[in-house]
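1. after the sequence you'll find the predicted model.
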Amino acid sequence: MPFARSNNIELCYETTGDPADPAMLLIHGVGEQLLGWPDGFCELLAARGFHVIRFDNRDVGLSTWFDELGDVDLNRLLAGDLSTARYRFSDLVADTAGLLDTLDLPRVHLVGASMGGGIAQQLAIDSPERVASLASIMSTTSDPAVGGTSLDNPAAAVPVPGADREAAIAAEVALYRLIGSPGLETADEELARRAAAKYDRAFHPAGTFRQIAANATAEDRTEDLRAVDVPTVVIHGDSDPLVGVSGGRATAEAVPGAELLVIPGMGHDLPEAAWTRIADAIAANATRA
């Protein structure tokens, strides 16, 4: 896999499709490696005429880890204390902007999921000339009044440090049963296959905790989003227990002219049964550029 130097770190990335086609950068969320964008989904986007680029954010996958900065105190973080955050949301945004520089991509279609949706939104705010179109999936504006979780115990959505391979895979399957799509379910066998691939590639819970803390430092983007003037589609599941659909609705309301697609039965994942619908919406929005 190729690596790109960005913001003084190394980011691992992969591409799908014809490099001559318009570039589309996929940005994922907390703890997700580039594998969180399944091969088949990337191929659907490439078949619609895009050169698809997916990458590992800092501290996950094969990109630079930050273990030397120390751990996050999760209990203090859940209580609203950000003092143990080891880097900021703005660092993740800078990483992504630097990746565009290194890959010599002056203008791209941005697709972000969960925290990645927030990163994509911030890039559209900061550098609109670099964003051909914006797709924000299962994300929010970082306004604490919207997009709240309906989970009784949000801590259940974090990985288990020190888990062996079998326990880590089982925990990942349980997580996606908890936050995934109740109306568009993925078979346990497929969830286990994906979890095993992620574990075998790079199991790094400490990085996930640091990303959770970094995401918590993001400021409310609502007012800034009102100035975004690029074709935008907001995609959200009506059954998302981790980031409530109100987060998606608020994003679509903030961005002038944004289209909102609410998918029945979809939770906080990318269920294969919805891939075509999601890819079609992203591609249709990109053609508006």
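-> That came through, no problem.

2. could you use CA atoms for every contact and neighbour count after this?
-> Fine.

3. and for residue 93, the neighbour number?
-> Neighbours of residue 93 under the rule other CA atoms under 10 Å: 21.

4. spatially nearest residue to it (excluding sequence neighbours)?
-> residue 119 (5.5 Å; CA to CA, 6 or more residues apart in numbering).

5. hang on, the one you found in a helix?
-> Yes. The assignment for residue 119 by DSSP: H, G, I helix; E, B strand; the rest coil puts it in a helix.

6. mind listing what it touches?
-> If you count contacts by CA atoms under 8 Å, 6 or more residues apart in numbering, residue 119 has them with 27, 89, 92-93, 112.

7. let's see it at 10 Å
-> By CA atoms under 10 Å, 6 or more residues apart in numbering, the contact set of residue 119 is 27-29, 89-97, 110-113, 125, 136, 139, 215, 218.

8. in the stretch 51-200 of the chain, which spans are helices?
-> 74-78, 89-102, 115-126, 165-179, 188-201 (DSSP state H, counting those that start in this stretch).

9. tabulate those helices (JSON lines), appending distance to residue 19.
-> Formatted as JSON lines, those follow (distance: least, CA to CA, whole Å):
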{"stretch": "helix 74-78", "distance to residue 19": "42"}
{"stretch": "helix 89-102", "distance to residue 19": "14"}
{"stretch": "helix 115-126", "distance to residue 19": "21"}
{"stretch": "helix 165-179", "distance to residue 19": "33"}
{"stretch": "helix 188-201", "distance to residue 19": "26"}
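
10. alright, now check it against this:
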Amino acid sequence: MDRFVDVAPDVRLWAEDIAPTGPEPGEPVLLVMGAGSSALVWPDVLVAQLAEHHRVIRYDHRDTGRSTAAFDEHPYGITALAADAIAVLDAFDIPRAHVVGMSMGGYLVQLLLLDHPERLASATLFCTGALPTADGSGPELPGPDPALLRLWGEMDDPRDLESELAWRIEHWRLLNGTGTAFDAAEFRALEERVIAHSGRHEAVVAHARMDTDGIERGSELPGVTVPTLVIEAPEDPAYPPPNAGHLARSLGRGRLVRIPGMGHAINRTVISPLAAAILTQSTHTPAPA
């Protein structure tokens, strides 16, 4: 079942509610995707594996997929996207969920851990970094690969449909890293589906332009009490090691697991180990009494 969720005046998000297929489902799972990415970037196979144990909710961020695209008229910041996740839970009458965040979604889930811990049964974070601190303290960590930064510099260049598809496939090739084989056809099919879902092929640049005020809260992470899993993707060119390890150590109840060969892309070879890691977290977290 899919529906639209009103999260602010003149702002609606497309969301999909996937019913559980197993006999004794646990609390729901909310999937929070990264910057510029619609809900469909969560692979259906992954969603189906999670749905064997949970009701699963995925949604399009503002300016992605079928959600309202109006950044120029109604600018917003990253904290608004975190609030959107809570609004989605409210719309589906979900008091508490296991929340999974990838990339920018990982930052959003960290904000939820700090501001709405009562709404999270557990958290799983991957392909992301720790919230920064206001004073810039902490270890010096590696940033994105220079080749990736160069490609991001071309993000808002005008392109026709075929050129945009070629750019996105190259983007996924770099994000995938070299630890697992890259299948260009797999990611072309993904992006064709994403474009058909949204009805437009122009690149999403709103999230690269939004205000990031409010995320310098890394000093609060040691106080997190919600059980949190950090998954290290050792071949991630956007958040290379030891970013994941630093995030896990920063969290009060963080633990770290590693998926060998994984980069910053959910390709078919990492779906099953990723699902298994998420389910290890979600199915072993006790429900409230």
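-> Structure received. Because the structure is a prediction, the values reported are computed rather than measured.

11. care to give me the TM-score?
-> Superposed pair, TM-score by TM-score structural alignment, normalised by the length of the first structure: 0.87. Supporting alignment: 272 aligned residues with a CA RMSD of 2.1 Å.

12. ok, back up a step: out of the helices of the stretch 51-200 of the first structure, nearest to residue 258 of the first structure?
-> Nearest to residue 258 of the first structure, of all the helices of the stretch 51-200 of the first structure, is helix 115-126, at 12.2 Å by CA to CA.

13. can you give me the strands in the first structure?
-> 3-6, 9-16, 23-27, 51-55, 108-113, 131-137, 232-237, 259-263 (DSSP state E).

14. could I get these in TSV, plus columns for distance to residue 162 of the first structure and mean neighbour count?
-> Supplementary listing: these in TSV, determined by distance: least, CA to CA, whole Å; neighbours: other CA atoms under 10 Å:
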stretch	distance to residue 162 of the first structure	mean neighbour count
strand 3-6	28	18
strand 9-16	24	19
strand 23-27	27	25
strand 51-55	25	24
strand 108-113	27	25
strand 131-137	31	26
strand 232-237	32	28
strand 259-263	36	18
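
15. which one of those lies closest to residue 201 of the first structure?
-> Of the strands of the first structure, nearest to residue 201 of the first structure by CA to CA is strand 9-16, at 12.0 Å.

16. report all helices and strands that that closest one contacts.
-> strand 3-6, strand 23-27, helix 39-47, strand 51-55, helix 89-102 (3 or more CA pairs under 10 Å, 6 or more residues apart in numbering; DSSP states H and E).

17. how far does the last one sit from the chain's center?
-> If I follow you right, that is helix 89-102 of the first structure. Chain-centre distance of helix 89-102 of the first structure: 14 Å, with CA atoms, centre = their mean, to the nearest Å.

18. same question for the fourth one.
-> When C-alpha coordinates are averaged (CA atoms, centre = their mean), strand 51-55 of the first structure and its chain have centres 13 Å apart.

19. give me the mean deviation of it from the second structure.
-> Taken over the aligned residues, the distance from strand 51-55 of the first structure to the second structure averages 0.5 Å (mean CA distance after the TM-score superposition for the first structure).

20. state the span of the second structure onto which that strand is aligned.
-> Strand 51-55 of the first structure corresponds to residues 55-59 in the second structure, going by TM-score structural alignment.

21. again, but for the longest one
-> Counting by TM-score structural alignment, helix 89-102 of the first structure pairs with residues 78-91 of the second structure.

22. tell me how far residue 179 of the second structure lies from residue 152 of the second structure.
-> Relative to residue 152 of the second structure, residue 179 of the second structure is positioned 22 Å away (CA to CA, to the nearest Å).

23. I should have written residue 279 of the second structure there, sorry.
-> Distance, residue 279 of the second structure to residue 152 of the second structure, by CA to CA: 33 Å.

24. neighbour-wise, which of those two wins?
-> residue 279 (20 against 14).

25. that one contacts residue 53, doesn't it?
-> Yes. Residue 279 of the second structure is within contact range of residue 53, at 7.9 Å (criterion: CA atoms under 10 Å).

26. overlap of the contact sets of these two?
-> With CA under 10 Å, 6+ apart as the test, residue 279 of the second structure and residue 53 both reach residue 29.

27. thinking again about what came up before, and the helices and strands packed on strand 9-16 of the first structure: which comes nearest residue 225 of the first structure?
-> helix 89-102 (15.4 Å).

28. so which elements touch that closest one?
-> In terms of contacts (3+ CA pairs under 10 Å, 6+ apart), helix 89-102 of the first structure is packed against strand 3-6, strand 9-16, strand 23-27, helix 115-126, helix 205-216.

29. format the ones you listed as CSV; extra columns: distance to residue 239 of the first structure.
-> As requested, these are exported to CSV (distance: least, CA to CA, whole Å):
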stretch, distance to residue 239 of the first structure
strand 3-6, 36
strand 9-16, 30
strand 23-27, 22
helix 115-126, 18
helix 205-216, 22
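
30. tell me which of these sits nearest to residue 76 of the first structure.
-> Short answer: helix 205-216, nearest of these by CA to CA, at 10.2 Å.

31. between that closest one and helix 89-102, how many degrees?
-> Using axes from the mean of the first three to the mean of the last three CA atoms, to 10 degrees, the inter-axis angle of helix 205-216 of the first structure relative to helix 89-102 is 100 degrees.

32. and helix 205-216 of the first structure, what's buried?
-> Under the neighbour-count criterion of 16 or more other CA atoms under 10 Å, helix 205-216 of the first structure has 205-216 buried.

33. coming back round to it: what's the most buried one of the helices of the stretch 51-200 of the first structure?
-> helix 115-126 (a mean of 25; mean count of other CA atoms under 10 Å).

34. what range in the second structure matches that helix?
-> Under TM-score structural alignment, the match for helix 115-126 of the first structure is residues 104-115.

35. for residue 265 of the second structure, give me its contacts.
-> By CA under 10 Å, 6+ apart, the contact list for residue 265 of the second structure reads 41-42, 102, 127, 172-177, 182, 187, 233, 235-236, 271.
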